[in-house]
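A.B. asks: fold the following.
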Amino acid sequence: MASETASAIGIIGPTGLEIARWAMVDNCIREYRVKRGWTQQQLADKVDGVNQPRIAAWETGIRDFGDTSLNVAIKVANALRLSNPRRLLEAPSESKENTSES
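C.D. replies: The predicted model follows:
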């Protein structure tokens, strides 16, 4: 009934494709963080202006990483030692980015 009401008044939720993209980005951040052996708090400590609840919200899909400013995306990519912030938008297993610590 609620979905019928939402449709009737023109409220449209995210499409399946959008949800899939968000899940991919969320899992990407989590996977790169875990590859580093870091907790959410440790990653947050490395990204100026980002706290652990925000990392958790990205990883769980509560907050869309796609709505993040370019400045913050670059900070997250730098903290994760990714040379290209676009790596955060692709599945880590598909990425050819070298994430080994140097």
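A.B. asks: contacts and neighbour counts: CA atoms only from here.
C.D. replies: OK.
A.B. asks: tell me which residues of the helix or strand containing Glu31 are tucked away?
C.D. replies: Using DSSP states H and E, Glu31 sits within helix 16-36. For helix 16-36, the neighbour count (16 or more other Cα atoms under 10 Å) marks 21-33 as buried.
A.B. asks: next secondary structure after that helix?
C.D. replies: Per DSSP H and E, helix 16-36 leads on to helix 40-46 as the next helix or strand towards the C-terminus.
A.B. asks: the helix or strand just after that next one - contacts with which helices or strands?
C.D. replies: Once the chain leaves helix 40-46, the next helix or strand it forms, by DSSP H and E, is helix 52-60. In terms of contacts (3 or more Cα pairs under 8 Å, 6 or more residues apart in numbering; DSSP states H and E), helix 52-60 is packed against helix 16-36, helix 40-46.
A.B. asks: let's see this one next, to set against the first:
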Amino acid sequence: MKREARLQSAKSWLKNYDGKHVVKSYSKWFGVDSICAMNELEVLGLRFSEKQKKKLNEAYDNKVRQKQLSRARRLQKTHKSWRWRNILKGMALSRTTQREALHSD
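C.D. replies: You can find the predicted model right below:
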């Protein structure tokens, strides 16, 4: 859903919303990240303190950083297993070559 349509829909959603965590709920309901949710809620008239904004930005940055670390670990693990397979493959080839050399004499 594009932003303009989301803002139109959010007006009625906001009238019916009665929970405590409006940014998190908006983010989940409309499928946007928390920063976008906060910005759009401000457009709709909600106000957030600088402390709340800073806390949300830090949480978002931490989430992004954790996702990047997770991806890096996954790639590193894949790389290690690929490397290990090649090492084993190389060992098997060298053993085969050694056997062939012994039997050719």
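A.B. asks: TM-score, when you put one on top of the other?
C.D. replies: TM-score for the superposed chains, counting by TM-score structural alignment, normalised by the length of the first structure: 0.24, backed by 39 aligned residues with a Cα RMSD of 3.8 Å.
A.B. asks: can I get the helices and strands packed on helix 52-60 of the first structure in CSV with distance to Lys75 of the first structure?
C.D. replies: Putting those into CSV (distance: least, Cα to Cα, whole Å) gives the following:
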stretch, distance to Lys75 of the first structure
helix 16-36, 13
helix 40-46, 8
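A.B. asks: between the buried residues of helix 16-36 of the first structure, which is closest to Gln40 of the first structure?
C.D. replies: Distances from Gln40 of the first structure to the buried residues of helix 16-36 of the first structure, taken as Cα to Cα, are shortest for Arg33 (7.6 Å).
A.B. asks: so Gln41 of the first structure touches Ala56, yeah?
C.D. replies: No - counting by Cα atoms under 8 Å, Gln41 of the first structure does not reach Ala56; the two are 9.2 Å apart.
A.B. asks: hang on, the earlier thing: which one of the helices and strands packed on helix 52-60 of the first structure lies nearest to Thr5 of the first structure?
C.D. replies: Among those, the nearest to Thr5 of the first structure by Cα to Cα is helix 16-36 (19.9 Å).
A.B. asks: could you name the helices and strands sitting against the closest one?
C.D. replies: For helix 16-36 of the first structure, the elements it packs on are helix 52-60, judged by 3+ Cα pairs under 8 Å, 6+ apart.
A.B. asks: if we go by neighbour counts, what in the very next helix or strand once past the helix it packs on is buried?
C.D. replies: Using DSSP H and E, the helix or strand that directly follows helix 52-60 of the first structure along the chain is helix 70-79. Across helix 70-79 of the first structure, burial judged by 16+ other Cα under 10 Å covers 72-77, 79.
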